[in-house]
Every structure is written in structure tokens, then in C-alpha cells.
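**Student:** Using only what follows, build the 3D model:
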Amino acid sequence: MQSIIKDGQIVQDGWQILRADAEGQYPAVAPDVDVIVPLSQWLADKAGWQARPGRTAVWLAPADDPQLLAADLAALPLVAVDFPAFTDGRGYSLGRLLRERYSYAGELRALGDVWVDLLHYLWQVGFNAFEIKDGKAIDSALSGYDTFTERYQSTHREPLPLFRRRVTSL
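**Tutor:** From the prediction side, this is the model:
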């Protein structure tokens, strides 16, 4: 089991992420294992994934359309967004869309090339779980929540921009 950050705590995680190998083949998964499958696999056999004894969640690639998952969101315990590269910010938009447009209330996990530098911003757009990149210290990653004390722009967690908050506090 690996450790992740969830809701500001380091916890053990039992979910297995299903990724294709170099030949594009997906590994077999035991029926009772909790698994996070790519959107394409979910859409190809939704009924099969739902019938498993283990829980099934879905992960989105940066180019995936979250609207394809909208009808299933209420039944999913977890949705993950893949950040294949530190410099690829499309996942921020996916996270915010899932929370604000599609009202997803379950666990929203960032996975892939996730570093402590991203944690504060990911938290602000709605992510509540983080799989820190291998080789990065998860203990020190908790400090990422407190990188900044104030934000100028509106976010999922702070819907009013700073200038609106200052006017209401005077």
C-alpha cells in the first residue's frame, strides 16, 4: 500500500491505478481490488466495472472531457485527474469543472507528476487527495497547503476574489 495525502492527512491508500503498458494492454485486475480505471475503459464497459465486488473509480487524462462522466459522478467514490507532466496545467481546469459545473462531491485525487509546489493550487480548485510523485517526500508535501495565506483570484474554496472580500470586511 502506498501513502497519499487526503484531506490534509497522510493516509494509506489501497486503490490500484490501471494503466496501459508499452503495447497498450491493460493488466488483469482481481475482482475484489479497488481500482481506478481510465475514462476510455470505463466508457467501454461501464456495466462490467460496476458489477465487480471491488470498488471502481475513474481517472481522467488531460484531454478527456469530464462531461462524458457527468451522469456517473454521483455513483463514483473517487475521480482522479492525471498530471503527466509538472508543466501540464489542464488538470486544474478538469478539477474545477468537476467540482463547480458537475457538482462532484466525492474524493478528487491528483496523480502523476504531483509535487509539493502544486498542492496549494490543486487544493484551491477542489482537489482533496494527492498522490505525490515517487521520489518526493510526502511528509514535507503537507506544507504545500500553507504556501500562501491569501489569494487574489476566486477559487473553488474561496469563491470571492480579494477585492470583494476586502469590501465586505470594511
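**Student:** make it CA atoms for all contacts and neighbour counts henceforth
**Tutor:** OK.
**Student:** what's near enough to touch A85?
**Tutor:** Taking Cα atoms under 8 Å, 6 or more residues apart in numbering, we find A85 in contact with G112, D113.
**Student:** In a helix, it, correct?
**Tutor:** No - under DSSP: H, G, I helix; E, B strand; the rest coil, A85 sits outside any helix and is assigned coil.
**Student:** residues contacting G8?
**Tutor:** By Cα under 8 Å, 6+ apart, G8 lies in contact with N128, L142, Y145.
**Student:** and this one, so I can compare the two:
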Amino acid sequence: MPEVITKDGAIKQDSWVVVSRPEDGESLNMPEQPALIPADLWLAGKEHFEGRDDIGVWFDSHDEPEILEGLVNELPLIAVNFPKFADGRGYSIARLLRERFGYENELRAIGDVLLDQLQFMKRCGFDSYALREDKDASKAARALNFFSQGYQAATDTDVPLFRRRAS
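**Tutor:** Have a look, this model is predicted:
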């Protein structure tokens, strides 16, 4: 079973399966365990998934989180896919989910997630991280807390450093 890193640097077994988007004409293939499905497909079949705590959604970097406005807290887990290291749109999606839409449950980074990104993902509101398979999860705690303070306001603190120092 794959591993996932929590925002405090702990490593745990990941029981969630990311379900790929089906090809045209195919139906969604649901596994017997907790599943993350594409957000637009969850929305289209919302009545079939209502009340289930074993179904979450994932956003690709080009998806718009606005499609779930007012519904985000019905989901136990939302994942944001980072298709490649250089694609930073997932950070914006995370901040929108937390700050504009008030998402309070687990927010996970999936895809091409590297140790270098963890501190910044944490500041944007991610709670858990599924590292790329070739990366060493045992180094995650150090990567998550590499900087002791952030200068800018973010989801982890709404007060910038200069204001924290002044008070």
C-alpha cells in the first residue's frame, strides 16, 4: 500500500485510490476501497455518492474549483494533482479551496510531488502529500519545517511577519 505524509511529517499508509478519468464511452470504474474521483464526475453523479465518506474528489491543474462552490465540505478528502514539478496552478487551487470556499477537511497533493515543494504546499493549505514514488518519504518532516517563519500571510497564518514582530 502506498504511503502518504501528513502535515506534521508523519508517514501513514494511504488507503485512498485515485481513479483515473474514464475514456470517452467508458464508465467510471469504482474500486472496493476509498476512492478519489474526478471532481466534475462526482458533481455529475452527486446523488449516487451522497452521504458516503469513502468518496473524495481530485482536481487536475486546469480544473476550476468553483464547480464545487458550496459543496466542498460534503467531501472528506480533496486531492489536487500536480502533473509536473513546474506547474504551480495546484497551489492556487488549494488556496481557493481553503480561503474562498472554506474547505475544512483533508486537502492532499498528488502527482509529481517533490520534497522541495512540501513547505510551500503546507503554507497553501495542504494537509497531506503523496510523494512521487521515487522520493524518500522519511525526509518529509525536515522538508515540511525547513523554514521556521514565513514572511507572507498564507493559510497557515493570516498575519505577515513584519506585523507579528511589531506586536
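**Student:** Just give the TM-score of the two.
**Tutor:** TM-score of the superposed chains, computed with TM-score structural alignment, normalised by the length of the second structure, equals 0.90; 165 aligned residues with a Cα RMSD of 1.8 Å.
**Student:** related to what we said a few turns ago, redo the contacts of G8 of the first structure as TSV? Include distance to Y26 of the first structure and secondary structure.
**Tutor:** Shown next, in TSV, are the contacts of G8 of the first structure (distance: Cα to Cα, whole Å; DSSP: H, G, I helix; E, B strand; the rest coil):
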residue	distance to Y26 of the first structure	secondary structure
N128	27	coil
L142	33	helix
Y145	35	helix
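**Student:** ok, those vs L94 of the first structure, which is closest?
**Tutor:** For the contacts of G8 of the first structure, the minimum distance to L94 of the first structure (Cα to Cα) is 13.7 Å, reached by N128.
**Student:** May I have the secondary structure class of the most centrally placed residue in the second structure?
**Tutor:** In the second structure, the C-alpha nearest the mean C-alpha coordinate belongs to R108, at 2.4 Å (Cα atoms, centre = their mean). Secondary structure, three-state DSSP: R108 of the second structure is strand.
**Student:** In contact with it, which residues?
**Tutor:** L77, I78, A79, V80, F126, D127, S128, Y129, A130.
**Student:** Looking at the residues you listed, which are in strands?
**Tutor:** Residues of these located in strands (DSSP state E): L77, I78, A79, V80, S128, Y129.
**Student:** Output these in a markdown table; the columns should cover distance to E50 of the second structure and neighbour count.
**Tutor:** Output for those, formatted as a markdown table (distance: Cα to Cα, whole Å; neighbours: other Cα atoms under 10 Å):
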| residue | distance to E50 of the second structure | neighbour count |
| --- | --- | --- |
| L77 | 14 | 24 |
| I78 | 15 | 26 |
| A79 | 18 | 28 |
| V80 | 21 | 24 |
| S128 | 24 | 25 |
| Y129 | 26 | 29 |
